[in-house]
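Undergrad: okay, sequence plus prediction incoming.
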Amino acid sequence: MVDFRKHVSRKRDIDFANLASLFDSLDRQTSHIELRAVQKHALQILSEQRLKQDVILKMSTGAGKTAVGLLYLWSFMEEKHQPAVYLCPTKQLCKQVGVEAERLGLKSVIYPPRQTHPNVDGISGKAIIICTYDKLFNAKTTFDRSDVMLRPYAIVLDDAHAGVEEIRDCFTLHISNDSERKQLVKILDGPCAEYNSAVWNDIKNEDPNQLMEIPYWIWKPLLPQIEKIITNRVNDDDNLQFVIPHIQDILRRCRCVVSGAAVEIVPDILPVHKSPAYDKAAHRLFMSATLADDSVLVRELGCDISAAEKPVKPTNDRGMGERMVLAPSLVDDKLDRKWIMSLCSKLSTKLNVVVLSPSESKAREWENFGAQICLGDKVKDALENLKDTSGTPSFVVFIQRYDGIDLPDKSCRILVIDGMPLGEGILDRLDSSTSGFAGGTRNRLIYRIEQGMGRAVRSHADYVVILLAGNELAHFIAKHDVLSAMNPDTRAQLELAIDLSKMATEDTGADPETAVIDMIRKCLKRDDGWKQYYNETVKESSITTSGTTDPDRLALANAERRAFECAIINNLNGAVEFLSNAIGKHISDNSAAKGWYLQRVANYLYDIDPGKALEVQRSACENNKSMYRPPQGVIKRPQQVEESGVQSIISEWYSQFKNPNGAIATIQELKANLSFDVSHSVFEQAMCDLAPLLGAQGSRPEKEDGEGPDDLWLWPDLSLVIEAKTEKEKPLQKKDAGQLSSSINWFKENFKKNKNPVPIIVARTTLCNSDAYFPHDTRFITVDTMRSLLEKVEQFYRKIIAEPLLFSNKRALSRLQQAFLLLPEQFLKNFTDKPKKSK
């Protein structure tokens, strides 16, 4: 037998610093595998930055970043003979990475859930370890067990955007057990009832839709009792076992959110130092296809800010595939969610249609149109059926699957994002309704929209039609601030969606339904004009936009991270200093974001000087009404609205929409939420949201300050003090009159400069019991007057959209208000009724 090794003069030297050349040394499984230009460029840049601890790599879906990440790990594993780990969000993606490693000729081992020891080749640095994020980051990870002590030299974090959410879940304590939840509510009862009795009473009555975040001055003094409850059953509850060790000693740095059905406790900043396998890794590569705001990696995962300032982005990346994004309700409000359901039912007879829905209840509504709901084990089978294009087309709905599934080419040509992609946790729900998030705080809604849109385009040559269902989602993506937070590709495609909604009827002259269907057909039939237009408006736009994260956001995220790191070693003065300096340098005065960061300063300061902390908290609340209301003193409120402010408020509200039809979509949503059958919290918020459409300043004093009316509308010469009694079908009672009287007294004490406070009741009836003495001049808004008001509001804004010049002049705008009976002085006469005594 011939031993070829005898004829080899010397072992070939391998240059581990040249990642592209390493590829040529691999024993690849197929002969036709070669690096693409974009991969070569990525490897070249990575080679130059290889010795840094943290590097961020951005490559489009389908550009081959998995192979790049594997080569990056292999270089360190071969050079240092130490373990290397490739992290994925899901088990399915782990398998895909394993297949790619085999294709490249790289040895790898999957380290699955519940396996107690990793493969010996992985430990010895002879094979790349592939596992999910939760395998490494859970509090009882086998990586840290004394008989394993696996310390990777290098780590790749694939789909880092999804990884942040997976890691956060490893640090989040979910308490839905009825006994434990009730014990926690009992401990919090006294101070929380005093802080906001209305909301807290709903929580005690187990209203699952009502939420409250516990203020830090209530949370911190009660920690000894709270810790006792959650640690007593740590060995009886898997969730507690796998989370408590992470957060037990940093509960002072955690947020606590309570609903009528659950409690969540989660660190404000992720304490990733609790995972030594990650924290001590010499090299970490964060890979992402879609994440535009890299500040989240700095804030949550402790990524070095210099990596976020200069991410690796191959210049010859051809970008993601073609996506025709359509929001039919922006074309015409009659093209609503049910219309999309009906359309998809027809389209599914010829091609695959996939729906991404935020909840099972919403998903079930698609069954009436022939869709199949995919849960649990059915997901895998459904994905296989979609990819088998030889059979009958599929019409399927996935729930909360905004990442982790791939639907390339014919497996999905029609993708529906079914309404706002809200998260499953109560903290998700709270944060999605809070303004002022910035500097690395996760904007989950934007992230999920981007991720969902990416499911069906897996290469630059792929194409899909994406339908955005629901008015709420349509008006959300029509806002300037939302678009600015998207990555360049997604932003360009959503801006195109807004342009297409205008072109649908303006260019064709066809009715809206025909116009939208024609657009869909042009994409699916590969119309040359459409492809050329798309390339000019989207691809060229995204190429010329850098997508680099705003420097102020990065600086603020870094300051939050540094402040947290100071706080966990009890350097609270350092924590306050880091954040205060960042606020001064990187935030404009009187912004909602400033309120957000000031509250973080106050939280740290409370452990040093509680009195001064509450002064800072007052400023936080004045900048952002979503922040905690201080426990003492009266909040400063806008005392008067300037005469010209009515039209200015209308202009400011209308100007937030890049597409004017976003205003109509918002009005449709308001009409739904101002139904007298919705929950009182939804109705009260909708009343507050309606105010600026009429040129009034709206607020919810009882929710924001714990006292006062449900809603308050302020015009220059008129103030409405509003109590919502929409659940009342019988005549109103004495206690209802007393509540309104108290609210009027509160107004007179706190708004002494404001004129003409008018007491308003919103109810189904104008009848009152004989002993119910309402304040003088009380007026009622009923189902009929509310309907009339909303009709006039919609007509008013449709007129503005049709004749934009009316909007450019305040006098013209005022005359238009008058024509639609929407001036403040016209409101009471046209949209309210007098109360009547029942017989």
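TA: Everything's here; your move.
Undergrad: okay, CA-based contacts and neighbour counts for the rest of this
TA: OK.
Undergrad: quick one: the strands in the stretch 451-600 of the chain?
TA: In order along the chain, the stretch 451-600 of the chain carries the following strands (DSSP state E, counting those that start in this stretch): 463-469.
Undergrad: wait, A281 sits on L150?
TA: No: counting by C-alpha atoms under 8 Å, L150 is not a contact partner of A281; they are 10.7 Å apart.
Undergrad: more crowded one of the two?
TA: L150 (22 against 17; other C-alpha atoms under 10 Å).
Undergrad: try this one next to it:
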Amino acid sequence: MPVDPYEIFRKNSGRMSESSVNDLWAGQVDALREWHVNRNLKDVCLVLNTGAGKTLIGALVSQSLVNETRGKVLYACGSIQLVEQTREKFESYGLKPTTYYNRKFSNENYDQCQAVCITTYQAIFNGRSKFFNEDIEAIIFDDAHTAEGMIKNHFSLDIRRQQFSELYDSLCSIFQPYYHKVGKAGTFAEIRSGQNAKVELIHPSEVASNKSTICSLLEKGGVSENTDTLFSWTYLKDHIDICSIYISSGIIQITPPFIPVSRLSYFNSEIRRVYLTATMLGEDAFIRTFSKLPDKVIAPDTPAGQCERLILFPAKSSNVADDLMAAKELVKAEKTLIITPNNAAASRWEDCAELPSRNEFPESMQAFKDSNSDDKIVVAARYDGIDLPGDTCRVLVLDGLPMGSSLIDKYLWESLKLAKSLRSIIACRIVQSLGRISRGLSDYGVVLVVERDYVKWLSQPKNQAALPEFIQKQFMLGADISSDAEGYQDLKKVMMQCLERDDEWLDVYETYMEDCEVEPEELDSDELVRFAKSEVKFSEYLWERNYAEAAKCLTEILNYAFAISDSLGAWYAFWLGYCYELAGDEQNSNILYRRATGVSKNLPKIFGAVESIDSLPTNQMVEIVNQFEVAGGSNLNIPKNMALNLQGLSDGASSNTTEESLRALGQYLGLDSSRPDKEVGVGPDVLWVSDNIAFCIEAKSGKKIKGSYTKRNVGQLMNHIQWVQDEHPEVEKIIPVFVGPEVSVSDSASPTEDMCVAGLAKFKVLGEELVAAYQDIASKAIPLDLSEHVRETLDLRGWNWADLSQNFDYVALK
């Protein structure tokens, strides 16, 4: 039996029924030759653009591995529908594969080691997979860029309220006392009643202390018997206390904070793995998905997949007040595919498009594909597995940023704002989405991007840089066209020019794509790869309950993570704190918990320093109380490195150090303090928020201010005020502040009446006074009366946020 994949192709050429395959393309030949040379490597990734013949490559590689090893080789697809499509393709190439789904093999060729077994990711990764006990020689992961969500789903136990109503209520009742203790009983009640769409993370200490009760309820609730839950239950049943638990109004989700993929036998050193993909994941995302980087990436240079696209942003056009309504009008007469991140977003289209259920989807999609009318179909969180080439569909609407539909994804994005670590996954899903209606080099289509967060994400240079350069150019062209358009009619005109192959549009497109130059952006890629590797090792050791080794994995990257992203650093510190708690080190555990919650207010608080937080009148007092560390007995310590963390308030510090010290000062004042520009790439340098009052801070100390604040400086601050209004609608008062030299504005600048400026020295004085006040409180308070001492200090010093924000010694900017 031939082992060289090209020889397999040549030998089978007489048996092929696929009319479009007469010979291999140059890119396919290059890919096969390079893979054959590197076939003994354990992990090889083959990247071929949509339309470049990836399935044929997969067929030849998989049969080559079967012929070489005379063993069992698996080929993973995303769905049963794709298994059947792939089987048909393989058979058209003259091969005789086996398929496996619904617990049935189609023939004996796989068992006899004569052919590959085409099956689903679900069949391979579910907790009771029959393949765990097979002697697997190799696995081909088709559409490897889609594996992240599917693998995560198999480690996620979802208790859906509609399906397990009694179990859902019983689990909520376990955690209700905790929310009373930490002063969030109202929020928890709103979530349970469906009045609040927020996702809450249960503190892992509460999970650990109620482990036996939780497991008993889950068993009695039937999760070990229901087909929707029994496979993930197999993974999680002995590890509930080292999982994260999220609660929303409709679902309770139990899942590891970091998926222990490396514990699966498929990723051991004895098995070879080939990853087929049209969209290469970012290296950090690849590691989180498959626990390692490929030993070799093979990406032949081919123009396949570089389809012509007109990408429009209705929100960027003047006179368009509602981009959703504009999009509906633009596609009214066009056959259109609409992709949304979830069912809630999909429901926005129910007045004009079909919303098929999961069971109805295959039949509905085939009917849509065959239709010649202006039908519209909307699909939620389906970024792959839909092929609508050529005239089957020319118009695509992307409504809602594809940040993932699971509760952990929603929590990490909305509550923690882990924009940097999620960037490559989001970019990959965007590229996947674009490929649904654009397949071959000669294909073309129109894409409408709808929804504020989506448009904003794509407007940020570092996010654009995570996309292929060809697609970056298309987004840049579309943004320019949309901004120049004066309303719906202009957008409709250029849309029809594209669809009707107007020469003017074709000339503009060709010229722009040839002349446009994309400026490179630094994306912290090396650091993110390092973090991802540490997450994998942490998850492995934590799963084994080797808490000491797990702690080392996050400890060695913690400060680096904080330097890249405060939110990411807080996430690591939180789980590192829990790791120390499980190891019995209460002191370090509390330090890390407080460091985490001091930076990210949406992480759950540890309860212990105060007997009754419910009685505290303001969020500010609660946060200050939580800054203190209980040192044993009744002794209190001020936050570790408090004075050191405020050193950037002195002249001569770098801009980054000054901004971080301003953020830390806000934290120690008990405010929700963050650095939006650093963490999400947009917004003010520093933001302090509490009790519906915000300080919107632009730090100009350490930056060159040549005698006055310029029109550009003032305009930048105005933009950031708008950002705060958009992102924090609960804020009733915004105080825009330049922290820097107390000088006037230039003649061309027009500051608003509420803009002000304060020298850095004033913040330094406040910081020094705050450290001294903390020390005084720690010297005379005990945990039981800590809140009263905090109350007295805030009243005496005039530091209650409503007073401080009003009376701080800033001067009007004129």
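TA: Thanks, I have the structure now. Quantities reported herein were computed from a predicted structural model and do not represent experimental measurements.
Undergrad: please state their TM-score.
TA: The TM-score (TM-score structural alignment, normalised by the length of structure 2) is 0.73; 676 aligned residues with a C-alpha RMSD of 4.2 Å.
Undergrad: and A602 of structure 1? What does it align with in structure 2?
TA: The criterion is TM-score structural alignment: under it, A602 of structure 1 has G577 as its aligned partner in structure 2.
Undergrad: strands of the stretch 301-450 of structure 2, start to end?
TA: Along the stretch 301-450 of structure 2, the segments classed as strands by DSSP E, counting those that start in this stretch run 308-312, 336-340, 376-380, 395-399, 444-450.
Undergrad: state the distance from the closest residue to S262 of structure 2 other than its chain neighbours to S701 of structure 2.
TA: Nearest-residue entry for S262 of structure 2: S291, 5.4 Å, with adjacent residues in sequence omitted and distances by C-alpha to C-alpha, 6 or more residues apart in numbering. Distance, S291 of structure 2 to S701 of structure 2, by C-alpha to C-alpha, to the nearest Å: 43 Å.
Undergrad: same question for W543 of structure 2.
TA: Here the distance between W543 of structure 2 and S701 of structure 2 works out to 46 Å (C-alpha to C-alpha).
Undergrad: can you check V274 of structure 2 too?
TA: Counting by C-alpha to C-alpha, the gap from V274 of structure 2 to S701 of structure 2 is 52 Å.
Undergrad: mind checking the longest helix of structure 2?
TA: helix 760-780 (DSSP state H).
Undergrad: which positions within that one qualify as buried?
TA: Across helix 760-780 of structure 2, burial judged by 16 or more other C-alpha atoms under 10 Å covers 760-761, 763-764, 766-767, 770-771, 773-774, 777-778.
Undergrad: can I get these in CSV with distance to Q667 of structure 2?
TA: Rendered in CSV, the data for the buried residues of helix 760-780 of structure 2 read as follows (distance: C-alpha to C-alpha, whole Å):
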residue, distance to Q667 of structure 2
L760, 17
A761, 18
F763, 13
K764, 15
L766, 13
G767, 11
L770, 11
V771, 12
A773, 15
Y774, 13
I777, 17
A778, 17
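Undergrad: ok, I606 of structure 2 touching E206?
TA: No: in this structure, I606 of structure 2 sits apart from E206 without contact. The criterion is C-alpha under 8 Å, and the distance is 9.3 Å.
Undergrad: quick one on the thing from earlier: and the longest helix of structure 2, what does it pack onto?
TA: Secondary structure elements in contact with helix 760-780 of structure 2, counted by 3 or more C-alpha pairs under 8 Å, 6 or more residues apart in numbering; DSSP states H and E, are strand 636-637, helix 642-645, helix 655-668, helix 786-797.
Undergrad: so which of these comes closest to E350 of structure 2?
TA: For those, proximity to E350 of structure 2 was assessed by C-alpha to C-alpha; helix 655-668 is nearest, at 44.0 Å.
Undergrad: now the angle from the closest one to helix 760-780?
TA: Going by axes from the mean of the first three to the mean of the last three C-alpha atoms, to 10 degrees, helix 655-668 of structure 2 is angled at 40 degrees with respect to helix 760-780.
Undergrad: please identify the buried residues of helix 655-668 of structure 2?
TA: Under the neighbour-count rule (16+ other C-alpha under 10 Å), helix 655-668 of structure 2 has 655, 657-668 buried.
Undergrad: what do you get for stretch 580-588 of structure 1?
TA: Neighbour counts using 16+ other C-alpha under 10 Å place 580, 582-583, 586-587 of stretch 580-588 of structure 1 among the buried residues.
Undergrad: how many residues are close by Y402 of structure 1?
TA: Residue crowding around Y402 of structure 1 was assessed by other C-alpha under 10 Å; the count is 22.
Undergrad: that one maps to what in structure 2?
TA: Across the alignment, which pairs residues by TM-score structural alignment, Y402 of structure 1 is matched by Y383 of structure 2.
Undergrad: who's in contact with that match?
TA: Y383 of structure 2 sits next to 339, 429-430, 432-433, 436 when contact means C-alpha atoms under 8 Å, 6 or more residues apart in numbering.
Undergrad: gap between it and G715 of structure 2?
TA: 38 Å.
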